[in-house]
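> predicted coordinates and the sequence they were generated for:
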Amino acid sequence: MVHSEGARAPREQRRGPVVRRQSQMQAGTTDQHLLDTRGAADWVHEDPFRVLRIQSEFVEGFGALAELPPAISVFGSARTSPGSPEYEAGEAIGRGLVEAGFAVITGGGPGAMEAANKGAMEAGGVSVGLGIELPFEQGINPYVNLGVDFRYFFVRKTMFVKYASGFVVLPGGLGTLDELFEALTLVQTKKVTRFPIVLFGTAYWQGLVDWLTHTLVAQGKAGLQDLQLFHITDDVEEAIGVVTKEAGA
């Protein structure tokens, strides 16, 4: 289209799939910014660069975990004390899962996570820790023989679900609850199939189960069948049996 001298052609700037007009236009070109070594490095903190970091985390995670044997994710509090009944249960569960032919995946931190990794490693199995960058650094515990650290929670969550055939959930805090309800939602909405979820520790979890039953379900916010999405027990062998049997179904 030809514009006369008096007509003002619309000003437009295209950078790949992005169209910028008027005040949103930027000086220079993408190649110019890439090749120019002068100026501030603020670009490493901008969203387009973050997308590349997120992509790289997915690639690294998929690459590291792609050849895992069948695995179960074990969750629980980082504050669980070594030598406590909960810690010993975590060790026994990690050991039992390996003996049943499964790798063990945890968040890689201390407490209940360390316990499950310890049981798995001492049983000669694959002990995986998926760490996360936090203000209070925890680091990967010494009982992990395959560890990956992540910047982004949602990438880490994908790895927990993609490479595990089920969850065992020991007593834990907000992070544990986050993982538990994400797993329950994925099963409820059929985003994953044959994904057993075991809550270990009746005394700890019963209050939550009662609330789900007498408030959530009673008020119609969830269905009665949703209470069948998880199994609650105090018995290590039962927990291992349920999660491995259903995972292998």
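Great, that's in hand. Numbers count the residues shown, from 1 in each chain.
> hey, let's count contacts and neighbours off CA atoms from now on
OK.
> how about the strands of this protein, start to end?
Counting by DSSP state E, residue ranges of the strands within the chain are 12-15, 18-21, 71-75, 103-106, 127-132, 146-150, 167-169, 197-200, 231-233.
> tabulate these (JSON lines), appending distance to T244.
Listed next are the strands of the chain as JSON lines, based on distance: least, CA to CA, whole Å:
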{"stretch": "strand 12-15", "distance to T244": "51"}
{"stretch": "strand 18-21", "distance to T244": "48"}
{"stretch": "strand 71-75", "distance to T244": "8"}
{"stretch": "strand 103-106", "distance to T244": "11"}
{"stretch": "strand 127-132", "distance to T244": "16"}
{"stretch": "strand 146-150", "distance to T244": "21"}
{"stretch": "strand 167-169", "distance to T244": "10"}
{"stretch": "strand 197-200", "distance to T244": "10"}
{"stretch": "strand 231-233", "distance to T244": "13"}
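> and here's the other structure:
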Amino acid sequence: MTDHRGTPPKPAHPTQRQQPLPWEHPKPTEEEVDAAARIAAITGHPAYREPDHDVDFLHREATRGVRLQLDYLKAEQGLVEHQARHSIVVFGSTRLREPETARRELANARHAAAQAPDDPALARQLRLAERRMELARYYDVGRELGRLVGMAGGGPKDSSLIVMTGGGPGGMEAANRGAYEVGAQTAGLNITLPREQYPNPYVTPGLCFQFHYFALRKLHFMKRAAAIVALPGGFGTLDELFGALTLMQTRKVPPMPVVLIGEAYWRNVFDADYLMEVGSIDPEDAQLFWYAETAAEAWSDIKTWHHSNGGKLFESEETPWTQGEAR
């Protein structure tokens, strides 16, 4: 009989026991000859896996809600751990070329067209190469903007404001690259696609997140956005841009600076004046965005807008931040 009076017993080991418990060993074969095979069948069945280790279970239709939560939470925790409070979000075409690449492609297209001047396909390739050469200057604009944001505030080590892109090539790469080149942290929100999309090499390891759902990716673009800058782009850029403008138009999120780089390009892509003329948008909606040609102009405009709005871009500024976060 154990005496529980007097000195307390020595604390038990947190994980080890002196005597094993009955379930720590399988039923012996001498008691049941088929026991081992039956236990192997039980433990080998997918139903026996812990849910978070069962990938097939996590990809069922019934667990879509859990996957949505995980798509949000993993990126959120990563951004919090890197102390990324606000972002300058840069959209832009994956097809935007570096100037040197555009020059090389143009030279090749000219050579090919000269060899077969009557070939309509080669003539079209030459026209595209010429257009891409014209647009290539915007790669440098995105790169310079990344540098300016990366050097701002407390400098490259201040991650309270970071450049955030879709993590892909082209215009996104340019902005991430500029921030990378000055030693600043920079984020990329990649997306899984039927044809694999590799991240550009300038995103900070630990700040490149791969999403399954476009909706959760869009949420993270908006959640910390202090401004949106759109380089020339196609369907993807337009999707993100108009989605953001709609949120601001409806005041689902408070308005923020939206800068379209390359006025001539964007006026050809969509006609805001016509939309106002036919009553599809109001004049105040057209004031939600404006144009810029250079990185310095865009960055200066963004800072001016925030100071006029009584907000701040950096933790070191004295004026309190007033931009609401997407809920």
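Looks like it came in fine. Since the structure is predicted, the reported quantities are computational estimates derived from the model, not experimental observations.
> just to revisit the earlier point, and the strands of the first structure as CSV, adding mean neighbour count and distance to H214 of the first structure?
Converted to CSV, the strands of the first structure look like this (neighbours: other CA atoms under 10 Å; distance: least, CA to CA, whole Å):
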stretch, mean neighbour count, distance to H214 of the first structure
strand 12-15, 12, 55
strand 18-21, 11, 51
strand 71-75, 27, 26
strand 103-106, 28, 31
strand 127-132, 24, 35
strand 146-150, 18, 38
strand 167-169, 26, 22
strand 197-200, 24, 18
strand 231-233, 17, 17
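> looking at those, which is nearest to G175 of the first structure?
Between G175 of the first structure and the strands of the first structure, the shortest gap by CA to CA is with strand 71-75, which sits at 8.8 Å.
> ok, average deviation of that closest one from the second structure?
Its matched residues in the second structure lie on average 0.6 Å from strand 71-75 of the first structure after superposition (mean CA distance after the TM-score superposition for the first structure).
> and the angle for that strand with strand 127-132?
With axes from the mean of the first three to the mean of the last three CA atoms, to 10 degrees applied, the angle from strand 71-75 of the first structure to strand 127-132 works out at 50 degrees.
> and stretch 176-190 of the first structure, which stretch of the second structure?
Correspondence between stretch 176-190 of the first structure and the second structure is established over residues 237-251, with TM-score structural alignment as the criterion.
> gap between that stretch and the chain center?
How far stretch 237-251 of the second structure lies from its chain's middle: 16 Å, per CA atoms, centre = their mean, to the nearest Å.
> stretch 205-217 of the first structure now?
For stretch 205-217 of the first structure, the distance between its averaged C-alpha position and the chain's averaged C-alpha position is 24 Å (CA atoms, centre = their mean).
> who touches that stretch?
Around stretch 205-217 of the first structure, the neighbours that count as contacts under CA atoms under 8 Å, 6 or more residues apart in numbering are P171, L199, A222, G223, L224, L227, I232.
> for these, name the two members farthest from one another.
Going by CA to CA, the two entries of those that are most distant from one another are P171 and G223, at 24.6 Å.
> of those two, who's got more company?
For P171 of the first structure and G223, the more surrounded residue by other CA atoms under 10 Å is P171, and the numbers stand at 20 against 15.
> do I have it right that that one meets F200?
Yes. Using CA atoms under 8 Å, P171 of the first structure is in contact with F200, at 7.1 Å.
> nearest spatial neighbour of the residue nearest to the spatial centre of the first structure, skipping sequence neighbours?
Note on the first structure: the residue nearest the mean C-alpha position is K157, at 1.5 Å, using CA atoms, centre = their mean. If you skip the residues right next to it in sequence, K157 of the first structure has E179 as its closest partner in space, 7.5 Å away by CA to CA, 6 or more residues apart in numbering.
> measure that neighbour to A123 of the first structure for me?
26 Å (CA to CA, to the nearest Å).
> the second structure: matching residues for the lengthiest helix in the first structure?
The longest helix of the first structure (DSSP state H) is helix 47-65. Alignment note (TM-score structural alignment): helix 47-65 of the first structure is matched to residues 61-79 of the second structure.
> residues contacting that stretch, please?
57-59, 85, 206-207, 209, 211-213, 216-217, 220.
> change it to 7 Å
Contacts to stretch 61-79 of the second structure, defined as CA atoms under 7 Å, 6 or more residues apart in numbering, come from residues G206, L207, F209, F211, H212, L216.
> the third one: what's it in contact with?
Right, the one you point to is F209 of the second structure. Contacts here follow CA under 7 Å, 6+ apart; on that basis F209 of the second structure touches A75, G188, L189, N190.
> then the second one?
For L207 of the second structure, the contacting residues are G78, L79, T186, A187, G188, by CA under 7 Å, 6+ apart.
> and A222 of the first structure, what's its match in the second structure?
So, by TM-score structural alignment, A222 of the first structure is matched to I281.
> neighbours around its match, how many?
For I281 of the second structure, the neighbour count with other CA under 10 Å is 15.
> where do the helices sit along the stretch 51-200 of the second structure?
In the stretch 51-200 of the second structure, the helices defined using DSSP state H, counting those that start in this stretch lie at 55-58, 64-81, 99-115, 120-135, 137-151, 171-181.
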